[in-house]
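>>> Could you look at this predicted model? Sequence included:
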Amino acid sequence: MNFRQLDLNLLRVLCAIYRSGSVTEAGRMLSLSQPATSNALARLRTFFDDELFVRSPRGLHPTRKAQRIVPALLTQLQVLEETVVSVEGFEPASSSVRWRLSLSDLGEMMFLPPLAQAMRAESPHSQLSNVSVAARQVSSALDAHDIDLAIGILDPSHGTIASERLFQEHFVAITAGDWRPASGRVGASLSAKQLAAASLAVAAPAATFHGSVDSMLTRLKLNDRIMLRARHYGALPELVTRTDLMAIVPQMYANSLAPRYDVRTWELPEHGPSYDVCMVWHQSATSDMSHSWLRSVVRRLFQRSAVDTTNPQK
């Protein structure tokens, strides 16, 4: 038995006869003539060296070999059909796609809850995973299909990677609600002198390290004011509310803290460093219907204009 010599179209005939118990009915199901269906059955019997079906009062009855083979074939043909159909169309409500995203720790806090909410409402059978990938390795992970989509401070130059800007963000400072500058007037923004007198905390997660904060502090000669370096953003709210430290964080994150923490947000000198937040994916997925749907959800939830820097839902 050489599988390479088998015409795979014959397997559809085998499954149709198994389902219908009739050569004539199987031909009707597949839009084949009765002679063509009979010929296909003869070829199947030769290939498998088995009768496959024997006559009974209720029609054709599968042999023991057919009973072993056909149920597995039915399952595999259904999977194949669903795969082919998914190229032509995509129904989120019935889909069971397993999405693999790459988000930093801050991205997981800011993006994953709204995404999960949308998925549960619109595609409840889909699964969502956040895969840890360093920013410099995102292109390679997309090339290897280890992830489907990444969101963050990303600008891959690899020719196989597509990118779309979601919004522009900038860094601000957060402090305890009762913190005040050591000198000068109290307003919405800090002067360079006021910032120079503060004790600073910064986060530098490996997945999305953004050098512009260090560059700003170097330019202002304030690197020696960094009293604490955290690996993640999650600890910073507790740190600033329990100490006199000032943390430098993205504005989107600062805005999300207000309902839960007694923190105050301050604009940094020269409006603080800014950056683009993008979603990136492999170009081979651009025309895929399911992936297009995923990108549309991300776009709907997070894309905003340059003038809107406060509400990520717009």
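Perfect, thanks for sending it.

>>> Could you use CA atoms for every contact and neighbour count after this?
Noted.

>>> can you give me the end-to-end distance of stretch 16-27?
8 Å (Cα to Cα, to the nearest Å).

>>> er, stretch 206-225 actually
The first-to-last residue distance of stretch 206-225 comes to 22 Å (Cα to Cα).

>>> Please tell me how far it is from the chain's geometric centre.
29 Å (Cα atoms, centre = their mean, to the nearest Å).

>>> Do a quick rundown of the helices in this structure.
In the chain, the segments counted as helices under DSSP state H are 9-20, 23-30, 34-48, 64-88, 105-122, 138-143, 192-196, 212-219, 236-242, 251-257, 289-302.

>>> Next, the buried residues of the last one.
It refers to helix 289-302. Using 16 or more other Cα atoms under 10 Å as the test for burial, helix 289-302 gives 289-291, 294-295, 297-299, 301-302.

>>> Those residues: which two are farthest apart?
Farthest apart among the buried residues of helix 289-302 by Cα to Cα are Met289 and Phe302. That separation is 20.1 Å.

>>> Second structure follows, compare the two:
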Amino acid sequence: MEPKHLDIFLLRCLTALISEAHVTRAALRMGMTQPAMSATLARLRALFNDPLLVRTEKGMVATARALALAESVRQGIALIDHALVPHDAFDAARADKRFDVAATESVGFVLIPALIAHLRAVAPGLRLRSHVPELARASHELEEGYSDLLISFMRPVPDGLHVSLLLRQKLAVIAARHHPDVRGSVDLEQYTRWPHVYYTRGREGNATLEATVDEALAAVGLDRRIGAWQPSILSSAAVVAASDMLATVPEHLARHFEATAGVQVLPPPVPMPDVDIAMYWHDRMHKDPAHQWLRGALRDVAARVRAA
């Protein structure tokens, strides 16, 4: 292979293909059509004299050659990106720029509207595109520049990422305002007897929040009945309001549902740890002035949410 036949865009496509192991998803990440990405994959295969991705019963998987290339290519792209970043002071009030933020649903519900309102007030030329991440690939999204920030429940930090705590929330139980049995408080017997609405994250399975609740019950030798599984924590509140089921959600969400969805908010009948919301970013963006400004703005927004 002649290196002169490779350009930075081809290398970005290569990392997207290896990370996604799926031509259509890689095309979406790169803003291309699926046929264009298929043609790019064919070109890369010819350049590297390797299939790079091969089809199996479980879908496409990267070859050994592709996996060996992946980390070096990502590091090279990060170095190029860093070299091209302007290091002048960032004037947010005049800037015309889009930030891409990955935020889990409940976290986004609490912080993203407040962040957008803040941007409109102090930096109207800044725009925000947010999406719900597939957490298994979230670190790759940050590494490859698909996301500028990840806002999520706090979790172990992979190499190459920075983390900053934004918000600490207690958990609360919600029940219908006119529940047949639960009124003003919920004891452990009621909590385990009445069915729960369980928030699931699509193909990834149980949400971190639900695992936290299950672990707290397991610590006292109990578990709970699941009456419904919902892909959205917001729809969970609607199910609770219309039924005799319970749900356990972060307190900021619970108070919103109390005011809008006809539910009562109750303390859990068993000790449960607080849930921490943090933001994560890749090392290549750590010193970028625009990114530093965004992180500061998000910290300010989180402080106002905490004080509300």
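Happy to help now that I have it. Fair warning: this is a prediction, and the values are worked out from it, not measured in the lab.

>>> Kindly provide the TM-score of these chains.
Once superposed, the chains reach a TM-score of 0.65 (TM-score structural alignment, normalised by the length of structure 2), with 222 aligned residues with a Cα RMSD of 2.5 Å.

>>> could I get the helices of structure 1 as CSV with distance to Val172 of structure 1?
CSV is the format used below for the helices of structure 1 (distance: least, Cα to Cα, whole Å):
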stretch, distance to Val172 of structure 1
helix 9-20, 63
helix 23-30, 65
helix 34-48, 72
helix 64-88, 44
helix 105-122, 15
helix 138-143, 27
helix 192-196, 11
helix 212-219, 10
helix 236-242, 13
helix 251-257, 6
helix 289-302, 19
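
>>> okay, the ones you listed, which one's buried deepest?
Mean neighbour count (mean count of other Cα atoms under 10 Å) peaks for helix 138-143 among the helices of structure 1, with a mean of 21.

>>> Check the mean deviation of that one from structure 2.
Following the fit onto structure 2, the mean deviation recorded for helix 138-143 of structure 1 is 1.3 Å by mean Cα distance after the TM-score superposition for structure 1.

>>> if I look at the residue most central in space within structure 1, how far off is Thr75 of structure 1?
Geometric centre of structure 1, nearest residue: Leu101, 3.2 Å, by Cα atoms, centre = their mean. Counting by Cα to Cα, the separation of Leu101 of structure 1 from Thr75 of structure 1 is 29 Å.

>>> Repeat that for Glu91 of structure 1.
To Thr75 of structure 1, Glu91 of structure 1 is 21 Å away according to Cα to Cα.

>>> next one: Val213 of structure 1
Separation of Val213 of structure 1 from Thr75 of structure 1 (Cα to Cα): 55 Å.

>>> rewinding a little: any idea which of the helices of structure 1 gets closest to Val186 of structure 1?
Here helix 192-196 is closest among the helices of structure 1 (Cα to Cα), at 9.8 Å.

>>> can you name the residues of structure 2 that the closest one overlays?
Under the alignment (TM-score structural alignment), helix 192-196 of structure 1 falls on residues 188-192 in structure 2.

>>> One more: stretch 14-30 of structure 1?
Against structure 2, stretch 14-30 of structure 1 falls on no residues (TM-score structural alignment).

>>> what's that stretch in contact with?
For stretch 14-30 of structure 1, the external contacting residues (Cα atoms under 8 Å, 6 or more residues apart in numbering) are 13, 33-34, 36-38, 41, 44, 58-62, 70, 73-74.

>>> rerun that using 7 Å as the cut-off
Residues outside stretch 14-30 of structure 1 that contact it (Cα atoms under 7 Å, 6 or more residues apart in numbering) are 13, 33-34, 37-38, 59-62, 70, 74.

>>> now do stretch 211-219 of structure 1
The contact list for stretch 211-219 of structure 1 (Cα under 7 Å, 6+ apart) reads 223, 273.

>>> what does stretch 232-241 of structure 1 give?
105-106, 175-176, 203-205, 246-247, 262-263.

>>> can you do 6 Å?
Stretch 232-241 of structure 1 is contacted by residues 175-176, 203, 205 when judged by Cα atoms under 6 Å, 6 or more residues apart in numbering.

>>> cool, stretch 129-139 of structure 1 as well?
100-102, 207-208.

>>> that older thread, and of the buried residues of helix 289-302 of structure 1, the nearest to Leu257 of structure 1?
Checking those one by one against Leu257 of structure 1 (Cα to Cα), the nearest turns out to be Phe302, at 17.7 Å.

>>> got the contact list for the closest one?
312-313.

>>> how about Ser292 of structure 1, what's its partner in structure 2?
By TM-score structural alignment, Ser292 of structure 1 lines up with Gln292.

>>> Distance of the spatially closest residue to that match that is not a sequence neighbour relative to His162 of structure 2?
Once flanking residues are discounted, Gln292 of structure 2 sits nearest to His286: 7.1 Å by Cα to Cα, 6 or more residues apart in numbering. Using Cα to Cα, His286 of structure 2 is found at 8 Å from His162 of structure 2.

>>> How about Ala218 of structure 2?
32 Å.

>>> Next, count neighbours for the closest residue to Ala206 of structure 1 other than its chain neighbours.
Closest residue to Ala206 of structure 1 apart from its sequence neighbours, by Cα to Cα, 6+ apart: Ala134 at 6.3 Å. By the criterion of other Cα atoms under 10 Å, Ala134 of structure 1 has 17 neighbours.

>>> try Asp96 of structure 2
12.

>>> thinking it is in contact with Gly125, fair?
Yes. The criterion here is Cα atoms under 6 Å, and Asp96 of structure 2 meets it with Gly125 at 4.6 Å.

>>> in the stretch 151-300 of structure 1, which spans are strands?
Using DSSP state E, counting those that start in this stretch, the strands found in the stretch 151-300 of structure 1 span residues 161-176, 200-203, 226-230, 246-250, 263-267, 274-282.

>>> Much appreciated, bye for now.
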